[in-house]
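Enquirer: I'd like to go over a predicted model; first the sequence, then the structure.
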Amino acid sequence: MTWVNPPTPNFSIIPAPLPLLATAEEATESTLVLAGVLLSLIAVYIASKLGGELCARINLPPVLGELVGGVVIGVSVLHLLIFPEGNAQASDSLIIQLLEATAHLSPESAQAVFTSQSEVISVLSELGVIILLFEIGLESDLKELIRVGPQAAIVAVVGVVAPFAAGTAGLVYIFGIPLVPAIFAGAALTATSIGITAKVLAEIGQLSSKEGQIIIGAAVLDDILGIIVLAVVASLAKTGEVEILNVVYLIISAGVFLVGAILLGRFLKPFYVGLINEMKTRGQLLLVSLVFAFTLSYIAAAIQLEAILGAFAAGLVLAETEKREELEEQVIPVADILVPVFFVVVGAKTDLSVLNPAVPSNREGLIIATFLILVAILGKVITGFTVVGQPDLNKIAIGVGMIPRGEVGLVFAGVGSASGALSPSTEAAIIMMVITTTFIAPPFLRLVFRESPEVAEDSSNVES
């Protein structure tokens, strides 16, 4: 018998197990991203509760404590919760350092884990503000908003035009700042953080008051006008000219969306109630309502508006159904989980190092910031006095309610910085203006509402 030698195998054609190794490495990174998110949420919830409880005990709005808690764990102090958009690296994050020490995170994978973890927390923050505005819409009265619509429109327009014009002109003619960065800074003065104001109004039992409804209505319009202003100045920074067609598109789409969402919602209300009554599974009311809110939020974002406008419109529509009270109760636990993430993240992204006068660029920024802060406050406070013919209205409260810029002002600063339109001193001044108006508005809002005797009673009812 003749033995035939088998051919020698060519091992060079066998692929190395790189995909398997890559898959294993990706799985490890995914696990560590989850670990980083969990640590971030632990820090967020501890900061929000400690800050909120502290403020509640000294008779300040808990939302202010959540913002302060965010500052403490954020880029300004502890570096627990930081984000790449502030030019931070993975090595700057204490959470990433903890993962390297306890979960065997390699330095090579640290940046990828840091980026992914930050993106997840940012998404949860955005979901938080969407839920917040949905909840605020549920607690608002659409008929009352329509009734105060003309007053809210006047407040909104004056609150945009006055600070924008005064800020831009002052920066150009007093400080000699070039026109484009001056316009950017002036545009940042137009914003109003509806999330912060609405939360404070709810905490002191004034959300459904006439002043509260005017503030909310004007803040919603401010968001729409702010989106348009941001689009205009962003195109100005990129091209040197304003794209009129884009501005017209934003104005028309905003109006059509809001009116259309409310009309469509009223048409679909019977189907909504009937569907929920027919369903037998757990959570049908909450989930169907969130589907509606998320759908409107998606449509708003898809047409270049803010997603929060869609959530607010959904809340307004569902507030007119017989399921309103039951839905409000079911949304509260969801809000308790997600809304603190939003406020803590706003605080965490606030860099207080711009207040350091030892840095030369900050000195010029401090002077400009003082001017911007004055314009930011006065430009909104005067809006309450544009409502005429109603002597019993708390006009100063309306103006104070429009003061906080919050995350909206930070968006303007971020866009301006990314476009290269802002100098370091001007960017620092805008951030300082945002910090100041965000932190002074909640206590002042509670203070000015105390002038009316029914506020104490309403507030005590809410707290109980």
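Expert: That came in fine, so what should we check first? Numbering: from 1, shown residues only.
Enquirer: CA atoms for contacts and neighbours, from now on please.
Expert: Noted.
Enquirer: quick one: contacts of stretch 361-378?
Expert: By C-alpha atoms under 8 Å, 6 or more residues apart in numbering, the surrounding residues in contact with stretch 361-378 are 163, 166-167, 171, 175, 189, 354-357, 400, 403, 424-430, 432-433, 436-437.
Enquirer: Pull out the buried members of those residues.
Expert: Using 16 or more other C-alpha atoms under 10 Å as the burial test, those include 163, 166-167, 171, 189, 354-355, 400, 403, 424-430, 432-433, 436-437 as buried.
Enquirer: also this one, for the comparison:
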Amino acid sequence: MYLSSSLLAATTEPVETSLVVASVLLSLVVIYFASKIGGEISNRFGLPPVLGELVGGVVVGISALHLLVFPETGAESSSSLIIRFLQTTTSLTPETADSLFATQSEVITVLAELGVIILLFEIGLESNLKDLMAVGIQAVVVACVGVVVPFAAGTAGLMIFFGIPAVPAIFAGAALTATSIGITSKVLSELGRLNSREGQIILGAAVIDDILGIIVLAVVASLAKEGTVDVSQVIYLIISATAFLLGAIALGNVFNKTFVSVVDVLKTRGELVIPAFIFAFIMAYIADIIHLEAILGAFAAGLVLEETDKRKELQKQILPIADMLVPVFFVTVGAKTDLSVLNPAIPSNREGLAMAIFLITVAIIGKMVTGLTVFGQPGINRMAIGVGMIPRGEVGLVFLGIGSSIDILSKPLEAAIIMMVILTTFLAPPLLRFVFPTPESDIEEKIAAS
């Protein structure tokens, strides 16, 4: 059997299907090793495993080992250690190596796209709308400032100081808007501050940040595909993205009972998770055809199903599927990022390094100012609120991955964004511990115990 270039317009040599399967399987072995080892090391240092998956991808990718490389990074089949290994151990010829390399890369990229769709569906399931509405105006203000300030400063700064074109500058500015609720909530929980006034404002604002960020991502990604900034198009995308989410939430009140009724009738394997994925993929498709991003549809589907009494069971069933596909996305993002473009020893790289420093500065200051916007809360720890909004984590990586997939970011800008994500994620846990002193009750307990 042969796989012709239906996935592959640039080549004409047919590739044996068995070789395609072999190359994809070896790629997945590399991805899973990188994600697991990186995740475990990251977890040992009290950092989110997703950061380890990203760094693991950098190690096995174009920046280091060349185990997992992609044509869009400028790599050729001869630079892929997997392709070279297959040439040594199978009947793969140099003539068909290029075809196999491109086809393998396409398959892994599709799996990564599927992974991010499932990730956003999972995030939607975890976003409790009732809790979101209960956090009040404080969290809304903090979230809005935390989106607007870094977005505006990042976009304007890249265009003015570095001469970056409008669309990629807007995309990079959008990557600065997100806040990782997972990282912040973990540290707050460890500090015993999760239910404090500061903790509740941070968590509420982080959830709103995610929703605003996903709307911004859908709008910016659509603009990136068009290649130009059209004000009427921007207004259309903002209105359609907001209407899509609000419509999905309204649909939830009607759809929830129907979904549960259908699930209760089904008796074969997958009676819950398969209908859920059907709904998520239909929503993703609808979002895509109205010129939004598929991930917005998946997120909206998660918000709808979050309201059903099957939510907890559904989350458990999706978890192993997400464990299989989501690491493909994060490792692929890391693998495609060429950090060598930030090497200061090469004069032409210094602009990229300067961009990285600029984005990191805007990312930190842009979130720190959110603490100053809290009003009517005497004695509240404003610095802690600002610090709690700093980490970008997995949400920032979603922005980076989408930008990479549509080829809108230059290599220096892509590397600068990934450095921003890594550094803000590393900085947040120790800074939170610093600005949140140990409660006196905890100190007294430790003294009594000793």
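Expert: Looks like it came in fine. None of these values were measured; they are calculated from a predicted model.
Enquirer: now, which of the buried ones among the contacts of stretch 361-378 of structure 1 lie within helices?
Expert: Among these, DSSP state H puts 163, 166-167, 171, 400, 424-430, 432-433, 436-437 in helices.
Enquirer: among those residues, which two are most distant?
Expert: Greatest spatial distance among those (C-alpha to C-alpha): 400 and 424, at 29.0 Å.
Enquirer: can you give me the helices for the stretch 201-350 of structure 1?
Expert: For the stretch 201-350 of structure 1, applying DSSP state H, counting those that start in this stretch gives helices covering 210-239, 244-278, 284-302, 307-318, 324-348.
Enquirer: With respect to residue 130 of structure 1, which of those helices lies nearest?
Expert: Checking the helices of the stretch 201-350 of structure 1 against residue 130 of structure 1 by C-alpha to C-alpha gives helix 307-318 as the closest, at 5.1 Å.
Enquirer: Report the angle between that closest one and helix 244-278.
Expert: Helix 307-318 of structure 1 runs at 40 degrees relative to helix 244-278, counting by axes from the mean of the first three to the mean of the last three C-alpha atoms, to 10 degrees.
Enquirer: mean deviation of helix 307-318 of structure 1 from structure 2?
Expert: Compared with structure 2 after fitting, helix 307-318 of structure 1 has a mean deviation of 1.9 Å; criterion: mean C-alpha distance after the TM-score superposition for structure 1.
Enquirer: Structure 1: which residue goes with residue 26 of structure 2?
Expert: With TM-score structural alignment as the criterion, the equivalent of residue 26 of structure 2 in structure 1 is residue 39.
Enquirer: Show me where the stretch 1-150 of structure 2 has its strands.
Expert: For the stretch 1-150 of structure 2, applying DSSP state E, counting those that start in this stretch gives strands covering 2-3, 15-16.
Enquirer: Out of those strands, flag the one nearest residue 167 of structure 2.
Expert: Minimum separation from residue 167 of structure 2 across these (C-alpha to C-alpha) falls at strand 2-3, 36.5 Å.
Enquirer: and the closest one, what other elements does it pack with?
Expert: If you count contacts as 3 or more C-alpha pairs under 8 Å, 6 or more residues apart in numbering; DSSP states H and E, strand 2-3 of structure 2 packs onto strand 15-16, helix 17-44.
Enquirer: if you set the cut-off to 6 Å instead, what comes out?
Expert: Applying 3 or more C-alpha pairs under 6 Å, 6 or more residues apart in numbering; DSSP states H and E, one finds that strand 2-3 of structure 2 contacts strand 15-16.
Enquirer: Of all residues in structure 1, which one is nearest the centre?
Expert: Against the mean C-alpha coordinate of structure 1, by C-alpha atoms, centre = their mean, the closest residue is residue 407 at 4.6 Å.
Enquirer: Secondary structure element for that residue, which one?
Expert: Of the helices and strands defined by DSSP states H and E, residue 407 of structure 1 is found in helix 406-419.
Enquirer: Please pull up the equivalent of residue 114 of structure 1 in structure 2.
Expert: Aligned partner of residue 114 of structure 1 by TM-score structural alignment: residue 101.
Enquirer: Just give the closest residue to its match, not the sequence neighbours.
Expert: Take residue 101 of structure 2 and drop its neighbours on the chain: the residue closest to it by C-alpha to C-alpha, 6 or more residues apart in numbering is residue 77, 5.6 Å away.
Enquirer: What is the aligned counterpart of that neighbour in structure 1?
Expert: The equivalent of residue 77 of structure 2 in structure 1 is residue 90 (alignment by TM-score structural alignment).
Enquirer: doesn't residue 111 make contact with that match?
Expert: Yes - using C-alpha atoms under 6 Å, residue 90 of structure 1 is in contact with residue 111, at 5.1 Å.
Enquirer: These two: which is more packed in?
Expert: residue 90 (20 against 16; other C-alpha atoms under 10 Å).
Enquirer: where do the helices sit along the stretch 51-200 of structure 2?
Expert: Assigned by DSSP H, counting those that start in this stretch, the stretch 51-200 of structure 2 shows helices spanning 81-89, 94-126, 129-134, 137-162, 166-175, 181-191, 197-226.
Enquirer: Kindly compare burial across these and name the winner.
Expert: helix 166-175 (a mean of 25; mean count of other C-alpha atoms under 10 Å).
Enquirer: could you give the angle of that helix to helix 137-162?
Expert: 140 degrees.
Enquirer: what angle sits between helix 166-175 of structure 2 and helix 197-226?
Expert: Going by the same axes, to 10 degrees, helix 166-175 of structure 2 makes 160 degrees with helix 197-226.
Enquirer: about what we covered before: any idea how far the match of residue 26 of structure 2 lies from residue 212 of structure 1?
Expert: Applying C-alpha to C-alpha, to the nearest Å, the value for residue 39 of structure 1 to residue 212 of structure 1 is 37 Å.
Enquirer: Equivalent analysis for residue 150 of structure 1, please.
Expert: Distance, residue 150 of structure 1 to residue 212 of structure 1, using C-alpha to C-alpha: 14 Å.
Enquirer: Also residue 228 of structure 1?
Expert: The value you get for residue 228 of structure 1 to residue 212 of structure 1, if C-alpha to C-alpha is used, is 24 Å.
Enquirer: and what of residue 368 of structure 1?
Expert: Counting by C-alpha to C-alpha, the separation of residue 368 of structure 1 from residue 212 of structure 1 is 32 Å.
Enquirer: What's residue 296 of structure 1 aligned with over in structure 2?
Expert: Alignment note (TM-score structural alignment): residue 296 of structure 1 maps to residue 283 of structure 2.
Enquirer: Report the contact partners of the closest residue to that match other than its chain neighbours.
Expert: Setting aside the residues directly before and after it, residue 283 of structure 2 is nearest to residue 297 in space (C-alpha to C-alpha, 6+ apart), at 4.6 Å. For residue 297 of structure 2, the contact set (C-alpha atoms under 6 Å, 6 or more residues apart in numbering) comprises 283, 284, 287.
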